[in-house]
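S.K.: Sequence and predicted structure below; questions after.
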Amino acid sequence: MTVTTIDAFADRPFSGNPAAVCVLDRPARDGWMQALAAEMNLSETAFVTPGGAGEPFGLRWFTPTVEVDLCGHATLAAAHLLYESGRLGADDEARFDTRSGRLSVRQVRAGRKPPGRKPSGRYAMDFPATPPEAADLPGGFAEAFGVEPVWAGRSRFDWFAVLESEAAVRALDPTAADVEALGLRGVIATARAASDGVDVVSRFFAPNAGVVEDPVTGSAHCAIGPYWADALGTDALACYQASARGGAVDVRVRGDRVELEGGAVTVYRAELAPSAHPAP
């Protein structure tokens, strides 16, 4: 049994957001999956189980501390592994049944091939939109982040704060305890980009899910996309999550769904010792 670490929303190793992916022969116990996710100590570990003939795969996501309802980068990583390993053909659609319903991923084109390396994959994911609704942020937000947003709300999972500039987003330096006290899964901070070729920048802080700051967050863009599509009058956005690792997400808003596009690169595989396998 192997666990594969894949950098998602990346076109080269050691960038984007790493996720661990474990493909199982059959469903495993929740406690074992949570323990392996804690051992991997990445923002997400994805567990894939096969469906019946022609049926979707099962997919679940765990942070080091909790199971989550939706994760974009680990879905991207799971699909990448299924294509790379030959479990899916290049023209097949990866379909997953999850706690957020049916999700699908398709391979859109091969990434560039660096000399001596395999090309990265590039994929488009069909996800539910989670547009933010206007709402007052909880007391303590200004103290935690040191800024006042120009617009505030909440999405299905998170607080949502629009800041006045890309520089303000990049300068944020909250403490995990202060963000945790705000509740919900976390805080999305976003602004219109000042960089060429990018429409929107963001950062995402989720200590309540065991992730102080996530490098690149697909599920956050299910809220970022609808907000900025309305604000900028376009359904296609070039987004950049300005974490230390950083990563690009192309977003297309299609009614109550969003399409998230990005690359993925396999970094390493680890073999689990027999003693670490799930109990039958």
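M.R.: Perfect, I can see it now.
S.K.: From here on, just use CA atoms for contacts and neighbour counts.
M.R.: OK.
S.K.: And for Leu184, the neighbour number?
M.R.: Residues lying near Leu184 (other C-alpha atoms under 10 Å) number 18.
S.K.: Chain neighbours aside, what residue packs nearest to it?
M.R.: Of all residues not flanking Leu184 in the chain, Asp158 sits nearest, at 5.6 Å (C-alpha to C-alpha, 6 or more residues apart in numbering).
S.K.: quick one: the one you found from Arg185, how far?
M.R.: To Arg185, Asp158 is 5 Å away according to C-alpha to C-alpha, to the nearest Å.
S.K.: Please apply the same query to Gly255.
M.R.: From Gly255 to Arg185 the distance is 24 Å (C-alpha to C-alpha).
S.K.: Pick out whichever of those two has more residues nearby.
M.R.: In this view Gly255 and Arg185 are compared by other C-alpha under 10 Å, and Arg185 has more residues nearby, 20 against 10.
S.K.: Hmm, that one is touching Ala206, no?
M.R.: Yes: if you go by C-alpha atoms under 8 Å, Arg185 and Ala206 touch, sitting 5.7 Å apart.
S.K.: pretty sure Gly225 contacts Asp250?
M.R.: No: Gly225 lies out of contact with Asp250 (C-alpha under 8 Å); the separation is 9.2 Å.
S.K.: Neighbours of the closest residue in space to Leu24 that isn't next to it in sequence, how many?
M.R.: Ranked by C-alpha to C-alpha, 6+ apart and with sequence neighbours excluded, the top spatial neighbour of Leu24 is Thr49, at 5.2 Å. Residues contacting Thr49 under the criterion other C-alpha under 10 Å number 19.
S.K.: take a look at this one as well, against the first:
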Amino acid sequence: MKIKMYQADAFTDRLFRGNPAAVCMLPEWLPETAMQAIAAENNLAETAFIVTTDVGYEIRWFTPTVEVDLCGHATLAAAHIIFQHYNATASELAFHSHRSGTLRVTRENDLLTLDFPVDTYEKVATPAALVEGLGIEPMETFKGKTDYMAVLPSEQDVIRLRPDLAALATLDARGIIVTAAGTDVDFVSRFFGPRSGINEDPVTGSAHTTLTPYWSAELGRDKLSAIQLSERKGYLWCKMQGERVAISGNAVTFLQGEIEFS
């Protein structure tokens, strides 16, 4: 059995920037163990698996170690691959996730926009392991459906972080979002997910379902610009839309090939 696989860099308009994701186009669903093995073999932050249906595309996302509820950059990468390599002529694609519902991606010129549900989060006491792991006391700490979010005093504090990943891995969360107001953009962030097999994710679209409502309320604006300050960096434009958030960015294809699978 041969499986078409692509790799694209998401939230960037240049290769070797943004966040790389693999996209596997399947004729039908593989066993979960097989998809997890492929994701582990790819050793990327996320591998998206796509099955075409009569009403759009079904999608699932796997890190090298676990299946996750939602992944922004791999969904953006999947939409880019379908638009660029499968002759999609519509301006909108619908992805259906059994964990996160229907997710739409629209295209305007080279810009792709994710339509994702807003995260629900609440302010919490800062866990000792979070302070130990970050090496700095956050100004505020929040807990969303899957992640902690730590708000730091400045962009430089976010840049300077050298986290203790072992300490962060003890937290009961998919990952830890660290954020601050930006110098050249509205806000900046980084994302650490050692418990999910990702020490630092280069660009995390799903984290912006938490970041966008927080910074929209803080800054009093619905439209926001953002940079994720990983080594590769990613650039995002976010907009609050009621209970949804629009997250826009570019993507470029890195490779295409086939998996020999039996």
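M.R.: Structure received. All of these numbers come straight from a predicted model, not from anything done at the bench.
S.K.: so what number do they get for TM-score?
M.R.: Once superposed, the chains reach a TM-score of 0.96 (TM-score structural alignment, normalised by the length of structure 2), with 259 aligned residues with a C-alpha RMSD of 1.0 Å.
S.K.: any idea what the residue nearest to Leu184 of structure 1 aligns with in structure 2?
M.R.: Matched to structure 2 by TM-score structural alignment, Asp158 of structure 1 sits across from Asp147.
S.K.: check contacts around Phe57 of structure 1.
M.R.: Phe57 of structure 1 sits next to 48-51, 94-97 when contact means C-alpha atoms under 8 Å, 6 or more residues apart in numbering.
S.K.: corresponding residues in structure 2 for the lengthiest strand in structure 1?
M.R.: Identified as the longest strand of structure 1 according to DSSP state E is strand 257-271. Mapped onto structure 2 using TM-score structural alignment, strand 257-271 of structure 1 spans residues 244-258.
S.K.: What's the end-to-end length of that stretch?
M.R.: 35 Å.
S.K.: can you check stretch 15-34 of structure 2 too?
M.R.: The first and last residues of stretch 15-34 of structure 2 sit 29 Å apart, counting by C-alpha to C-alpha.
S.K.: re the thing from before, buried sites along the match of strand 257-271 of structure 1?
M.R.: 244-253 (16 or more other C-alpha atoms under 10 Å).
S.K.: Stretch 55-67 of structure 2 now?
M.R.: By neighbour count with 16+ other C-alpha under 10 Å, stretch 55-67 of structure 2 contains the buried residues 57-67.
S.K.: Distance to Gly205 of structure 2 added to those, as CSV?
M.R.: Shown next, in CSV, are the buried residues of stretch 55-67 of structure 2 (distance: C-alpha to C-alpha, whole Å):
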residue, distance to Gly205 of structure 2
Tyr57, 19
Glu58, 19
Ile59, 16
Arg60, 15
Trp61, 13
Phe62, 15
Thr63, 14
Pro64, 18
Thr65, 19
Val66, 18
Glu67, 16
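S.K.: farthest-separated two in those?
M.R.: Using C-alpha to C-alpha, the pair of those lying farthest apart is Tyr57 and Thr65, separated by 23.7 Å.
S.K.: Around the aligned partner of Ala180 of structure 2 in structure 1, count how many other residues there are.
M.R.: Matched by TM-score structural alignment, Ala180 of structure 2 corresponds to Ala191 in structure 1. Residues near Ala191 of structure 1, counting by other C-alpha under 10 Å, number 24.
S.K.: returning to what we had before: contacts for the longest strand of structure 1?
M.R.: Residues from elsewhere that reach strand 257-271 of structure 1 (C-alpha under 8 Å, 6+ apart): 1-14, 76-77, 80-81, 111, 120-129, 218, 221-222, 225-226, 248-253.
S.K.: so how far is that strand off the chain centroid?
M.R.: Taking C-alpha atoms, centre = their mean, to the nearest Å, the mean C-alpha location of strand 257-271 of structure 1 is offset from the chain mean by 9 Å.
S.K.: Against structure 2, what's the mean shift for that strand, could you check?
M.R.: Aligned to structure 2 and superposed, strand 257-271 of structure 1 gives a mean residue distance of 0.6 Å (mean C-alpha distance after the TM-score superposition for structure 1).
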